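*Asks:* my questions concern the predicted model and sequence given below.
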Amino acid sequence: MEALSRSVLGQIVNIQILQEIQDHFSEATGLAAVIVDVEGNPITEPSNFTKFCTYIRSYPQGLSGCISCDDRAGRASRKNIDKQKPVVYLCHSGLTDLAAPIIVQDQYIGAFLAGQVILEKEDYDAKAEMFRCVSGLGMETEVLSEFFDVIEVVPEKRLKAAADLIYSMTNYIVEIGVSNISQKQLVKEVKAKAHLEATLRVTELKALQAQVNPHFLFNALNTIARLALLEGASRTQEVVYALSDLLRDNLQDIDVLRTLEEEVKSAKDYLLIQKVRFGDRIQSFIDIDPQILKIMIPALTLQPIIENAIIHGLEKKVDGGQIFVSGRIEGEQIIIIVTDTGVGVPMERIRSIFRAEKRTITHGQTTGLGIINVHKRIQHHFGPEYGLEIESKVGEGTSNYIRLPDCRA
């Protein structure tokens, strides 16, 4: 949960609930009331405001004085947090008000302001004090006197009891609100943890299912290749060796860097296997500038993109298509482009994939690596200015631009 000093009181407790508490308080005590946030701004509608105060606020200077007074009250109650007690004070018009700080986890988040009464005191002329306070504001004396005469005179003990009541009541309600928020966040975190654990269990199961001894696998493939040679099946031998090399590359640590030349070799092995499967439906062309073959790039960068082009671009076309892989130096960057003449993808779909920044599970991919995985691993190694960009037009095909730093020695 974010720091409460940044929280809005209305986000912790429903404003309507606060309004109802405030209205009931005013009805029960006869005191005017309003609740303000940490900046002193009202978040509820005023309750039971006196005609006297409404009249004072009808004048610009009077309203300005009331706002300043409310602000001072809020700051005064904020300074009183250590004592955790409300503040009783005399307003700029001579009436008595009180401010109860709203505190959560020792942090001030607002105040409950109430009052607009006359405090009962011996040998104290409240009306004379009022006229002294508002002198110079240009208000009608008779109106002021009429409205002031009906203001309730309240004993100090009753006023302090009301102050303690709103302090305890408001802070209790707010604490419940904070507790509810914490409980909701806890439930959300528990659900997220359960989902993560379930995902890990599925991943562990898949890992166990995939635990085939690599040496046994390569030895078996080499045996098949030698058998194909003895039987004169040279094409079968070529494909088996390509598959063996491809599997060996895919079983390596994905976090390592390797040369572009090695990546191109893996891509050629993959394309050879797909050529056997699709025949003349898919044609591939590779043209990489020899000067960049020794640069280091993340393992399994090219193959997933080529694989994606075949599965989602060319395989869906009855007459197939072509894949072009090129690489060149462009300024201080190296650009590798994988282009297909497939069915294409709407650009909004591509943008949504990058916004999601997570792999969409697809069927048929041998590596299981999505384009976002490739993009993120490039940025992880080289920085946010590099990575993968995709342009596509439905019905015409897709171009993948891999941007890398020129790190030639």
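*Replies:* The structure has been received and is ready for your questions.
*Asks:* when you work out contacts or count neighbours from here on, use the C-alpha atoms and nothing else.
*Replies:* OK.
*Asks:* quick one, helices of the stretch 201-350 of the chain?
*Replies:* Taking DSSP state H, counting those that start in this stretch, the helices of the stretch 201-350 of the chain run over residues 214-230, 234-250, 260-278, 302-309, 347-356.
*Asks:* ok, A162 to F354 distance?
*Replies:* Taking CA to CA, to the nearest Å as the criterion, A162 is separated from F354 by 58 Å.
*Asks:* quick one, which of the two is more surrounded?
*Replies:* A162 (20 against 17; other CA atoms under 10 Å).
*Asks:* residues in contact with that one?
*Replies:* A162 makes contact with T29, according to CA atoms under 8 Å, 6 or more residues apart in numbering.
*Asks:* that one belongs to a helix?
*Replies:* Yes - assessed by DSSP: H, G, I helix; E, B strand; the rest coil, A162 belongs to a helix.
*Asks:* picking up where we left off before, dump the helices of the stretch 201-350 of the chain to TSV, plus distance to A73.
*Replies:* What follows is the helices of the stretch 201-350 of the chain, written out as TSV (distance: least, CA to CA, whole Å):
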stretch	distance to A73
helix 214-230	76
helix 234-250	69
helix 260-278	70
helix 302-309	65
helix 347-356	48
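*Asks:* and those: which comes nearest L196?
*Replies:* helix 347-356 (17.8 Å; CA to CA).
*Asks:* then this one, side by side with the first:
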Amino acid sequence: MDYKGEPVTEKTDFSEFCKFVREDPNARKICMSSDAYGSIQAAVTKKTHIYICPCGLVEIAIPIVINGHYLGGFIGGQINCPDVPNDISIPSLKNVMKQDEKILRESSKLISKTNKISYKELISISELVSLIITQMAKNKMLKIKENKEIKENLETLKEKRKLTEIKYNLKEVQLKIIRSQLQSHFLYNCLNSISNMAIIEEAEKTNEIVVKFSEYLRLAFENKKTSIKMSEELQTVDDYLKIQKIRFGDKLDYKIILDDNLKNQKIPYYTIMPFVEDAVVYGIIPKVDKGTIEINVSGVKEDIIIVIKNNGIIISEEDKIVLNNYYKENKDYKFEIENVEKRFLEAFGKDYDIKREKGSNKETTITIKYPKTYKEEVFLNV
């Protein structure tokens, strides 16, 4: 029972007499009121309470008190105790909550079958039951407390583990940044030395390609943003194409067209380059005659349109692998292109899917479209 006298567990081991009485709805209410009385008395006094129920049987209400806190009570008994003291020390509910005389008459034979014990035995049993119930409750509370502490300790360990992983990852990132900076400084110094050597030896083309490559690397290494200015993105492309122009001479021509009012337009970093590299390596270089690449950037309403055209050949994926082996090329342009396409699709939606078309004049056209205004955050998780 709880502190209000309401039952919180199923009733068990009822005597045949009590079962018969409680079949009557009105009698059952009186019996439940009797149970509530015993439970409340035990809750208030925090002591075992013995009393006589409305049917004349002895009941015991044992409080469950742990560390001074009342947790509930145990109601038991239904005992026929002939020598129970007939004074105010043992309250009787027979005159307060009267049961129907007819029900009592009909059940008179059953009451004789209820357990009979002496008052002294009753006290001993109640003390033993009280001890057992209190100990069981203490064990249960201790178990609950231990489980709670174990759960809290596990949560603490999980948080500490997460914090340790974050710190470890942070150190890894810091180490990678330091290595990247060291590598970039080393490369700049090496390229500067090569450039100086080319000037001394009057190797103009070598010096030009080294300078352009240095500029290309500087933009690649120093950029830490998800988006850059259109002019910066195209400068990287221009440096790359100039290097290829020096390598292949008249075999490659290119043109970059950009409106002045779009120079400061932001663009997701490394958007154009993968398509240009793919066109040069797999379209222009294997081509027998001259190849051209044209990049046109324009604004149409609320969007930016980038059109990349080239008249290079189209080769299969198998032939690309052969070319990579021939030129000792380890870069995966297909992966980079797919990465750009995925980033645009996830950030801007299906309306901004990158399109590739092959014209009747054997010219390949790549069309990249994206909104003029967008939030930088859209590229942080893609």
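*Replies:* Alright, I've got the coordinates. All values derive from a computational prediction rather than experimental measurement.
*Asks:* of the helices of the stretch 201-350 of structure 1, which approaches T141 of structure 1 most closely?
*Replies:* Comparison of the helices of the stretch 201-350 of structure 1 against T141 of structure 1 by CA to CA identifies helix 347-356 as nearest, at 66.9 Å.
*Asks:* let me know the secondary structure of the closest residue to K46 of structure 2 other than its chain neighbours.
*Replies:* Nearest residue to K46 of structure 2 in three dimensions, chain neighbours excluded: P63, at 5.8 Å (CA to CA, 6 or more residues apart in numbering). Under three-state DSSP, the three-state class of P63 of structure 2 is strand.
*Asks:* how about P63 of structure 2, what's its partner in structure 1?
*Replies:* Residue mapping for P63 of structure 2 onto structure 1 gives P101, with TM-score structural alignment as the criterion.
*Asks:* that match reaches V88, doesn't it?
*Replies:* No - applying CA atoms under 8 Å, one finds P101 of structure 1 not in contact with V88, separated by 11.6 Å.
*Asks:* tell me which of these two has more neighbours.
*Replies:* P101 (34 against 21).
*Asks:* excluding covalently adjacent residues, which one is nearest to D100 of structure 2?
*Replies:* Nearest to D100 of structure 2 is A27, by CA to CA, 6+ apart, at 7.2 Å.
*Asks:* what's the counterpart of the one you found in structure 1?
*Replies:* A27 of structure 2 maps onto G62 of structure 1 when the alignment is built from TM-score structural alignment.
*Asks:* ok, its match to K317 of structure 1 distance?
*Replies:* For G62 of structure 1, the distance to K317 of structure 1 under the criterion CA to CA works out to 79 Å.
*Asks:* quick one: which of those two has more around it?
*Replies:* Between G62 of structure 1 and K317, counted using other CA under 10 Å, G62 has the larger neighbour count: 21 against 15.
*Asks:* any idea which element that one lies in?
*Replies:* Secondary structure from DSSP states H and E places G62 of structure 1 in helix 60-79.
*Asks:* what helices or strands is that helix leaning on?
*Replies:* With contacts defined as 3 or more CA pairs under 8 Å, 6 or more residues apart in numbering; DSSP states H and E, the secondary structure elements packing on helix 60-79 of structure 1 are helix 51-57, strand 87-90, strand 96-104, strand 107-119.
*Asks:* any idea what D100 of structure 2 aligns with in structure 1?
*Replies:* For D100 of structure 2, the equivalent position in structure 1 is taken to be L137, counting by TM-score structural alignment.
*Asks:* is its match part of a helix or strand, or is it coil?
*Replies:* Here L137 of structure 1 is coil, with the state taken from three-state DSSP.
*Asks:* my guess is it contacts P60, does it?
*Replies:* No - contact status for L137 of structure 1 versus P60: not in contact, 9.1 Å apart, counting by CA under 8 Å.
*Asks:* if we can go back for a sec, nearest to P155 of structure 1 among the helices of the stretch 201-350 of structure 1 would be which one?
*Replies:* If we rank those by CA to CA, the stretch that ends up nearest is helix 347-356, at 63.9 Å.
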